[in-house]
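**Q** This is the structure alone, sequence omitted:
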């Protein structure tokens, strides 16, 4: 059974803020005779119910808006023109309604209610009561225009964010193409040369061992040179930085309503760019799995440096994962990246106790080409 919520969680505390305007009608009702006060309190209760329902059932917003306008009319006509403060509630509903015509109709209704209440209660224009009601009616009339301006700003901001994302994607695509070209230029001809020399060695090893040995030495030198070029290429790549990835992870977890805990001297850990890139991609994948599959509420991330390795630990308090999920494409991709530099990958998972991912990358990468030197 889900716990009771006054308003949907996505609206946070904003609907509660609007309830503060009930102070004005409640104070005014408390000054009325008992019978009239009971009627007033019943109207306030109805207003709160309709106001709450407008957030939970947006399909009936027009009906809710009409009921709230009627309540404002009753308050202003039968109690006091100062009850025009209640007009903030139908105005607030315009945040959830896109139709500009309804915005205009609502504003005109509020103005009509205000004018009719002044006439019904015979309030002189020079009276303090009339002057006191000008401030709220002025704010109420301007609020829909502020709402429309804010929506236009949000729409423009969304378009700007979308454009920035497209630019980032184009930059990444161009970076990938550059890397592909560099790898082709760096490795393509060299590997072809190694293949050709290997075929020569295969043919000459029995007929001319000395020439074969010479060719093998050239292959070894070519391999070493290629390895150096690849490492230079990798060091020049636009790699993922752990600090930037942690900032992204924090934003994603907060949006998913996860509590994040960071452990270890994360900002003081210095590692090679290749290690940082692999750990950053693994961290992103691990946190994505936590949000999608853990069904938990907390995530603990630890990055530390040992004597001979860098260690990343990502832990959640969710429901654990089954064997099928453990062999998913995301985790397999992480394992493949980690194996590239002789790292280790381990998962601890228990039902209702969460999942912990341990990743360890060695500081020194063993290389078969160099070891033969």
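**A** Done, it's in. The structure presented is a predicted model; accordingly, all values stated were derived computationally and were not measured.

**Q** Only C-alpha atoms from now on, for both contacts and neighbour counts.
**A** Will do.

**Q** quick one, helices of the stretch 201-350 of the chain?
**A** With DSSP state H, counting those that start in this stretch, the ranges of helices along the stretch 201-350 of the chain come out as 209-236, 242-255, 273-293, 323-326, 329-340.

**Q** what helices or strands is the longest one leaning on?
**A** Translated: helix 209-236. Using 3 or more Cα pairs under 8 Å, 6 or more residues apart in numbering; DSSP states H and E as the contact test, the elements touching helix 209-236 are helix 189-207, helix 273-293, helix 368-371.

**Q** out of those helices, which comes closest to residue 76?
**A** When the helices and strands packed on helix 209-236 are compared by Cα to Cα, helix 273-293 sits nearest residue 76, at 49.9 Å.

**Q** returning to that earlier point: can you tell me which of the helices of the stretch 201-350 of the chain is packed in deepest?
**A** By mean neighbour count, with neighbours taken as mean count of other Cα atoms under 10 Å, helix 273-293 ranks first of the helices of the stretch 201-350 of the chain at a mean of 19.

**Q** Put this next to the previous one:
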């Protein structure tokens, strides 16, 4: 009999250790039953083994499972104290009550500790994305400073060569050779600067941002009213980075409970709106992230609008002009 109960206990512990769904709850209930039997027939203080499953219950994904487990712990202790000691006033019961209270609280403590760890992991992920975003901004500046300068040189030397065709044909070949060398330099610079820049899917970024917001207990809805519009790689990447920046601002500053993301099309304008019900930006002002969004949309000949005149939330509107041939068909 004891060997059978021991095997049941070990089997329940093994299943509870590797699962966080309903199997964890079932395994914990089996473990509590085994502990109850052993405590009644062998030693009431074997209830201390309940800490094993109380700790694992705190890692359950469902609050309902945690609540059921806590109820099972209370029933286990009350049953043992009643049947094994015959009275709640005896010495054993006075010692077991504090143990019971700690086991009842332990799953809740573990739950909040795990939740805090998950939020820290999510924030670390967001911070990593911001670092990557800053690196992309650096690369964009390098593109402007280096490639822009090189292309300007090519333009000037090409104009000079055009004039030399009639005045000094002997110098034309030398100038063309110089232009070719400069062009090769520009190509090399482009390869070096954009080798680390990857395409970012807008749809993937929206799904990821929705998951981040929901993990922070911000209810998020996403309504794409024009999924048939096909954007260029540059447009998708820029919009995705703006969405990422807006999501970071919501997580860090808004204290919001809800966020609505709407994508729509009207009269040649592709619009993405992110609106939260937080505290607004009256106390925070416009930071570098918002300026970055405005700069990115300006590059696309669009614009970013941030509306935070009231303390009832912030609305970020990203507007992009749609080229001919990209409009949604009716």
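**A** Received it, and whenever you're ready, just let me know what you need. Nothing here was measured: the structure is a model prediction, and the numbers come from that model.

**Q** right, so of the helices of the stretch 201-350 of the first structure, which gets closest to residue 178 of the first structure?
**A** The nearest among the helices of the stretch 201-350 of the first structure, by Cα to Cα, is helix 209-236 at 10.5 Å.

**Q** what's in contact with stretch 160-169 of the second structure?
**A** Contacts with stretch 160-169 of the second structure, where a contact means Cα atoms under 8 Å, 6 or more residues apart in numbering, come from 171-172, 175-176.

**Q** can you tell me which residues contact the residue nearest to residue 27 of the second structure when sequence neighbours are not counted?
**A** Distance criterion Cα to Cα, 6 or more residues apart in numbering; nearest residue to residue 27 of the second structure, sequence neighbours excluded, is residue 12 at 4.6 Å. Contacts of residue 12 of the second structure were listed using Cα under 8 Å, 6+ apart, and they are 27-28, 30-31.

**Q** Which of the residues you listed has the largest number of neighbours?
**A** Sorting the contacts of residue 12 of the second structure by how many neighbours each has (other Cα atoms under 10 Å) puts residue 28 first, at 28 neighbours.

**Q** correct me, but it touches residue 57?
**A** Yes: contact criterion Cα atoms under 8 Å: residue 28 of the second structure and residue 57 qualify, at 7.5 Å.

**Q** of the helices and strands packed on helix 209-236 of the first structure, which approaches residue 22 of the first structure most closely?
**A** Closest of these to residue 22 of the first structure is helix 273-293, at 39.1 Å (criterion: Cα to Cα).

**Q** now the closest one: which residue numbers in the second structure?
**A** Following TM-score structural alignment, the aligned partner range for helix 273-293 of the first structure in the second structure is 233-253.

**Q** before we move on, back to that, any shared contact partners between residue 28 and residue 57 of the second structure?
**A** Residues touching both residue 28 of the second structure and residue 57 (Cα under 8 Å, 6+ apart): residue 69.

**Q** Give me the outermost residue of the first structure relative to its centroid.
**A** Here the first structure reaches farthest from its C-alpha mean at residue 207, the gap being 67.2 Å by Cα atoms, centre = their mean.

**Q** Let me see the residues that make contact with the match of helix 273-293 of the first structure.
**A** 126, 130, 133, 199-202, 205-206, 209, 213, 216, 256, 274, 276, 278, 284, 289-290, 292-293, 296-297, 300, 316, 318.

**Q** Regarding residue 38 of the second structure, which helix or strand does it belong to?
**A** helix 22-41 (DSSP states H and E).

**Q** Would you mind pulling up the elements that whichever helix or strand comes after that helix packs against?
**A** Remark: after helix 22-41 of the second structure, the chain's next helix or strand is helix 50-57, criterion DSSP H and E. Using 3+ Cα pairs under 8 Å, 6+ apart as the contact test, the elements touching helix 50-57 of the second structure are helix 2-18, helix 22-41, helix 63-85, helix 91-142.

**Q** Make JSON lines from these and add distance to residue 246 of the second structure to it.
**A** Formatted as JSON lines, those follow (distance: least, Cα to Cα, whole Å):
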{"stretch": "helix 2-18", "distance to residue 246 of the second structure": "37"}
{"stretch": "helix 22-41", "distance to residue 246 of the second structure": "36"}
{"stretch": "helix 63-85", "distance to residue 246 of the second structure": "30"}
{"stretch": "helix 91-142", "distance to residue 246 of the second structure": "11"}
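
**Q** Tell me which of those sits most buried.
**A** Across those, averaging neighbours per residue (mean count of other Cα under 10 Å) puts helix 22-41 on top, at a mean of 21.

**Q** Done for today, thanks.
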